[in-house]
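Novice: Mind looking at a prediction? Sequence and model below.
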Amino acid sequence: MRFEFATATRIVFGAGKLKEIGSLAHGFGQHVLVVTGRDRQRADLLLELLKREPGILTCTTFSIPGEPTLTTVSNGVDAARMAGCDLVIAIGGGSAIDAGKAIAAMLTNEGELLDFVEVIGRGKTLPNRPAPFIAIPATAGTGAEVTRNAVLSSPEQRVKVSLRSPLMLPRLAVVDPELTYGLPPALTASTGLDALTQLIEPYVSCRANPIVDGFCVEGMQRVSRSLRLACFTGQNKAAREDMALAGLFGGIALTNAGLGAVHGFAAPIGGMFPAPHGAVCAALLPHVMAANIRALRERAPDG
C-alpha cells in the first residue's frame, strides 16, 4: 500500500469561529484582498472583524459575479497588485474560494493564467508559492477550502479548467457552520449533493486509502441523517454542523483520492450549460453508480 495525504495547513472548525478571524489572520499579511461572491453582504462581518485587528492595515474587496472565469481572476490579480495586497481571504461558496485561491497563486507568479491552467493552457508548474490564502466557506458542499486547485470557466471555449498545484492548499481554512444557517433550500440541496458525490467517488476510487476512507464513511453518514433537515429546517444547528463537516471531509477526500465519472461528465456539462454544479452531480450520480455496479458484477459475479 502506498499513498500520500495533504490538506490545508490549518483547519479551524466550529460555530462562531469567524469571530476569531482577526487573531487567526495575524501575521499572514497587512494588506488584505477580500474576495466575495455576488452577495457582498456575506463579507460585512468579516470586514468589520478585520478592521479591528491592529495588524491589518487595509482591506480591498473584490466580488465574483458568478462562476470565476479566467478574465475575472486576472482582474482580481490586477486589483490586488494595485492595492499592494499581501494576503487573500475568500468568503462565500466554491466560486469565491476558487477565485481567491487562483488570485493568491497568480499574485506571486509572473505570466498569464493560460501559462498555468490545464486543458486549454500550457499547464506549467507554478514556480513560486502563492500569497497567503485563507478560505472561509459560506456554503456546505464544495470542499474548496481544503483543495489544491481552482476551477475556472472559459466561456469562449465553453469548458471548465483547473489551475492546480500542491502549493495552492490554503494556509488556513475557517469553517463556521453559522455562515450556512440562512442558505435557501435549493442551494443547501445542490451543495449538499455535491458533498455527497465527493464522498462517494473517492471512497470507491482506485486511489482510495484508509485515511480517506474514514473521512468518506463519516461524511456519508452525516449527509444521510442531516441533508433533508438542513434543507427544510435551515436553523437546525446540528444538521448545519453535519453538512459543514461533510463538505470539509469531501474536499479532503477528493484532494487525496480523486473523483470519478460523475465529475468527469459534470465538468464539460458545466462548461456548456449554466447549471449548478451540485445539481449536475446529483442528476448524474445514480446513473454512474448503476453503471459502476453493473461493471463490477460483470467483472466479479461472485464478489
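Specialist: That came through fine. Residues are numbered from 1 along each chain as shown.

Novice: use CA for all of it now, contacts and neighbours both
Specialist: Noted.

Novice: Please settle this for me: is Asp242 part of a helix?
Specialist: Yes - remark: Asp242 belongs to a helix, assigned using DSSP: H, G, I helix; E, B strand; the rest coil.

Novice: That one contacts Ser224, correct?
Specialist: No - Asp242 lies out of contact with Ser224 (C-alpha atoms under 8 Å); the separation is 9.7 Å.

Novice: which of the two has more neighbours?
Specialist: Asp242 (24 against 13; other C-alpha atoms under 10 Å).

Novice: Give the helix, strand or coil label for the nearest residue to that one once chain neighbours are set aside.
Specialist: Distances taken as C-alpha to C-alpha, 6 or more residues apart in numbering place Arg222 nearest to Asp242, at 5.3 Å, with adjacent residues excluded. Following three-state DSSP, Arg222 is assigned to helix.

Novice: What residues does Arg222 make contact with?
Specialist: Asp242, Met243, Ala246 (C-alpha atoms under 8 Å, 6 or more residues apart in numbering).

Novice: One more to weigh against that first structure:
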Amino acid sequence: MAVNFSFATAGQIIFGNHTLDKVPDLVAGFGKKVILVTGKSSLRAEELMAKFSPGTDTILFKVPGEPTTDLIEAGVKLAREHNSEVVVGFGGGSVIDSAKAIAAMGTNKGELLDYLEVIGRGKPLTERPLPCIAIPTTAGTGAEATKNAVIKSPENNVKVSLRSSQMYPDIAVVDPVLTWSMPPALTASTGVDALTHLLETFVSNQANPFIDMICREGLTRISRSLRKAFTDGADKQAREDMAMASLLGGMALANVKLGAVHGFAGPMGGMFPIPHGAVCACLMSAVIEENIQALRNNKLDSSKFDELAKILTGNEKAMSNDAAIWASELVAELQVSTLSEFGLTQKDFPLLIEKAKVSSSIKGNPVELTDEQLFRILERSL
C-alpha cells in the first residue's frame, strides 16, 4: 500500500543546552511590544525580560495553574489593550497553551467561546495569530510543537481545546537546562505525559511511517532515561533525552489523534483536581491491556504492541503484554498518586465514559472500545 501522510509542526525549532540565550534576539525580530506569559513564579521570566533589547515594552501575565476560560480571556484583554506584537510563553504546558491561546485570540474578533471545541461554537480562526515563541521549562506536554491549547471550563467541568493549524508556535526554543531544577514528582508526571503521547500516537489508527519514526526515537529515549531523570535530576543526558522525547511527543500528537488514555484525561481533569500526568500514569497500563485484548477479539493486527514492548523493555523477545507490565512497574517506581486519592469512585464511571466517547482524542484509539471495556479500564485504574 502506498504511503500517504501530511505533517506540520512549529515554524522553527531550536534545541540544545543554553539556547535560551538566543531568545532576546528572537523576540526583537518580532517587535518591541511583548506579552510574556509565565507561571506562578516569575523569577526566571523576569531574568529573561531583563535581557530584552532596550526599549522593549514587556508586560508579564501569570498563569498560576491550569488555564481556565476566564484566565485566557483576561490574558487576551491585556494583550489587546497593550497592542502586543509578540507573545512569549515561558513555562510548563499550561503556560505555553495559554500563550498560544492569547496569541490566537489577540487577532481574532469575538469571544473565546466562539472558537472552543465541544462547549463552544468551534468557529475556525480567520486571522493569523500574533507571533508566538514557546519556551518549555518542563519535559512532558510537547505544547511547544502542537496546534492546540487545552483550556478548562469550570462551568462545564471539562477541559476542551482551542485548535487551529495556525496555532503552531512560530519558534520553539527547547533548552534542556531549564528542566534541571524540576523536582522528582514533576519529572515523573510530565515524563509519563510524554510517554503516553508517544505510546498512543505509535499505536493510533492514524499512525503512519513518519510518525512511527518519531515515536520510536522518543520511546527509546524515555525508556532509558525517565527513571534516571526521576532518581537523579542532575543527570544531564537523561534530562536531554526527556526534553527531546517531550518535543517528539508534541510533534506526533499534533499530526495524529491519541487514544483512550487522553479520551478519559480531558473529562477527568475537568471533574477532579487530578494532574494530567497522574491521569495518564494511572490509565496507561489498563488501556494497553484492553486494547490488545480488543484487537485480538476482533481478529485485528496487534503487532504494533509487540514492537512497543520490545522498545520499552529493550528485550527483542518481549511480546505485547510485556508493554503493559513495563508501564505498570514504571508507574509504581515513580510513586504516582492513584485516582481514588483524588476522590474518583465507581459512581463517576458512567459520566466519564459518556464524555470520553465523544472526545476528540479517543477517535485515534487503535480499536473502538465498548462501554464495558471502558468501564474495565477505569475499574483497573482506580
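Specialist: That came through fine. Bear in mind that the values here come from a model prediction, so they are computed numbers and not experimental data.

Novice: so what number do they get for TM-score?
Specialist: Taking TM-score structural alignment, normalised by the length of structure 1 as the basis, the two superposed chains have a TM-score of 0.96; 300 aligned residues with a C-alpha RMSD of 1.2 Å.

Novice: List which of the contacts of Arg222 of structure 1 are still in contact in structure 2.
Specialist: Of those, the ones still in contact in structure 2 (both residues aligned by TM-score structural alignment, their matches' C-alpha atoms under 8 Å) are Asp242, Met243, Ala246.

Novice: Measure the mean distance from the strand or helix carrying Glu218 of structure 1 to structure 2 post-superposition.
Specialist: In the assignment (DSSP states H and E), Glu218 of structure 1 maps to helix 210-232. Its aligned residues in structure 2 lie a mean 0.8 Å from helix 210-232 of structure 1 after superposition (mean C-alpha distance after the TM-score superposition for structure 1).

Novice: Only the buried residues of that helix, if you could.
Specialist: 212-213, 215-216, 219-220, 222-223, 226-231 (16 or more other C-alpha atoms under 10 Å).

Novice: For Ala15 of structure 1, state which of those residues is nearest.
Specialist: Nearest to Ala15 of structure 1 among these is Ala230, at 15.2 Å by C-alpha to C-alpha.

Novice: ok, now which ones touch the nearest residue to that closest one once chain neighbours are set aside?
Specialist: Leaving aside its sequence neighbours, Ala230 of structure 1 sits nearest to Ala239 (C-alpha to C-alpha, 6+ apart; 5.3 Å). By C-alpha under 8 Å, 6+ apart, the contact set of Ala239 of structure 1 is Arg225, Ser226, Leu227, Leu229, Ala230.

Novice: And for Ile222 of structure 2?
Specialist: By C-alpha under 8 Å, 6+ apart, Ile222 of structure 2 lies in contact with Gly191, Leu195, Asp241, Met242, Ala245.

Novice: If any of those are buried, put those into a ChimeraX selection.
Specialist: Here is the ChimeraX command that selects the buried residues among those (16+ other C-alpha under 10 Å):
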select :191,195,241,242,245
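
Novice: What residues in structure 2 pair up with stretch 9-19 of structure 1?
Specialist: Stretch 9-19 of structure 1 corresponds to residues 11-21 in structure 2, going by TM-score structural alignment.

Novice: Touching that stretch from outside, list them.
Specialist: With C-alpha under 8 Å, 6+ apart, stretch 11-21 of structure 2 has contacts from Ile135, Tyr168, Pro169, Asp170, Ile171, Ala172, Val173, Val174, Asp175, Pro176, Val177.

Novice: thought the fifth one was touching Pro136?
Specialist: So the one you mean is Ile171 of structure 2. No - with contact defined as C-alpha under 8 Å, Ile171 of structure 2 does not count as touching Pro136 (11.5 Å).

Novice: Please say which of those two ends up with more neighbours.
Specialist: Of the pair Ile171 of structure 2 and Pro136, Pro136 is the one with more neighbours under other C-alpha under 10 Å, namely 29 against 23.

Novice: Good, wrapping up.
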